[in-house]
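[1] Provided below for reference: sequence and predicted model.
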Amino acid sequence: MADNSPKRKAVQSEERPKWVPLREDQHSELSTLARELMLSRARKTERITENTVIRLAVDLVLRHPELLVGDTEDDLRTNMLGRFEQLLERERELLAGGAGEEPGESQ
């Protein structure tokens, strides 16, 4: 059922469509992720759709363009995902209490 609340209508009027072809794996995993997020919501006030996830990914890249390094789509993807994994690993180490070695430090 569509959310026709005034708030949602205002947001929709500010959005502009952009058509983006996806690889088969992206399409499938995007559908699965959106469905899982939708089902796991604590508050059932707003739908989580594939477009929601896409907009969040765009927001992440626009907020952190420093993650985009490379000359091709493959380079950009590999470098961005690699850097993101490094950041997540560092966060896991900090949360586990092992500060580990600071970037640039050597033993």
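    That came through fine.
[2] drop to CA atoms for contacts and neighbour counts, all remaining ones
    Will do.
[3] Just the buried residues of the helix or strand hosting Met80, please?
    Met80 belongs to helix 73-95 when elements are defined using DSSP states H and E. Neighbour counts over helix 73-95 (16 or more other CA atoms under 10 Å) mark Asn79, Met80, Arg83, Arg90 as buried.
[4] let's bring in a second model and compare:
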Amino acid sequence: MSTSPITTHVLDTSRGRPAEGVPVVLERLEDSGEAVVLGRGETDADGRLRDLLPPEPRPKPGTYRITFDTGAYFAAHGTTGFYPSVAITFHLRAPEEHHHVPLLLNPYGFSTYRGS
């Protein structure tokens, strides 16, 4: 199965399970400062979003931002969180590689790393 060149996985560490139903937006940040939406979706039952972009064409090198609507996710679970959204900005330097941007989330904190 071909997947998007940029994917994500959200884990809710306060519940100890994948975060299903997190709205996600992927943007490319142009040199002009403009943010161009390239894809959007929602995490599945496994907390993954595999289809932010089509498998081809590959994204070009540059700066990208992936934004998670954590406020909507927490509201759907009857939880009040401190962060209404989480935006992760990253450089894509090798378009031939897969870029996985996981998010570890709880109502009062988050962390991320470059996954594989």
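    Okay, I see it. Model, not experiment: these values are computed from the prediction.
[5] tm score of chain vs chain?
    Put the two chains on top of each other and the TM-score (TM-score structural alignment, normalised by the length of the first structure) is 0.18; 39 aligned residues with a CA RMSD of 4.7 Å.
[6] just to revisit the earlier point, would you list the buried residues of helix 73-95 of the first structure in TSV and tack on distance to Leu39 of the first structure?
    Shown next, in TSV, are the buried residues of helix 73-95 of the first structure (distance: CA to CA, whole Å):
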residue	distance to Leu39 of the first structure
Asn79	32
Met80	29
Arg83	30
Arg90	30
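[7] Go through those residues and say which is closest to Val11 of the first structure.
    Met80 (29.4 Å; CA to CA).
[8] For the buried residues of helix 73-95 of the first structure, work out which two are farthest apart.
    Asn79 and Arg90 (16.5 Å).
[9] Moving C-terminal from the helix or strand containing Arg8 of the first structure, which element do we reach first?
    Element membership for Arg8 of the first structure (DSSP H and E) is helix 6-14. Next helix or strand after helix 6-14 of the first structure toward the C-terminus (DSSP H and E): helix 24-40.
[10] mind listing the strands for the second structure?
    6-12, 17-18, 23-29, 35-42, 48-49, 62-68, 86-92, 99-106, 109-112 (DSSP state E).
[11] which helices and strands does the helix holding Met80 of the first structure pack with?
    Helix 73-95 of the first structure sits against no helix or strand, with contacts defined as 3 or more CA pairs under 8 Å, 6 or more residues apart in numbering; DSSP states H and E.
[12] In contact with Leu33 of the first structure, which residues?
    Glu50 (CA atoms under 8 Å, 6 or more residues apart in numbering).
[13] ok, it to Gln26 of the first structure distance?
    Look at Leu33 of the first structure and Gln26 of the first structure: by CA to CA, to the nearest Å, they are 10 Å apart.
[14] and what of Leu39 of the first structure?
    Leu39 of the first structure is 20 Å from Gln26 of the first structure, where distance means CA to CA.
[15] Burial check on Val24 of the second structure, number of neighbours?
    Neighbour count for Val24 of the second structure, taken as other CA atoms under 10 Å: 21.
[16] Now Val53 of the first structure: closest residue in space that isn't a chain neighbour?
    Excluding the flanking residues, the one nearest Val53 of the first structure by CA to CA, 6 or more residues apart in numbering is Ala34, at 6.8 Å.
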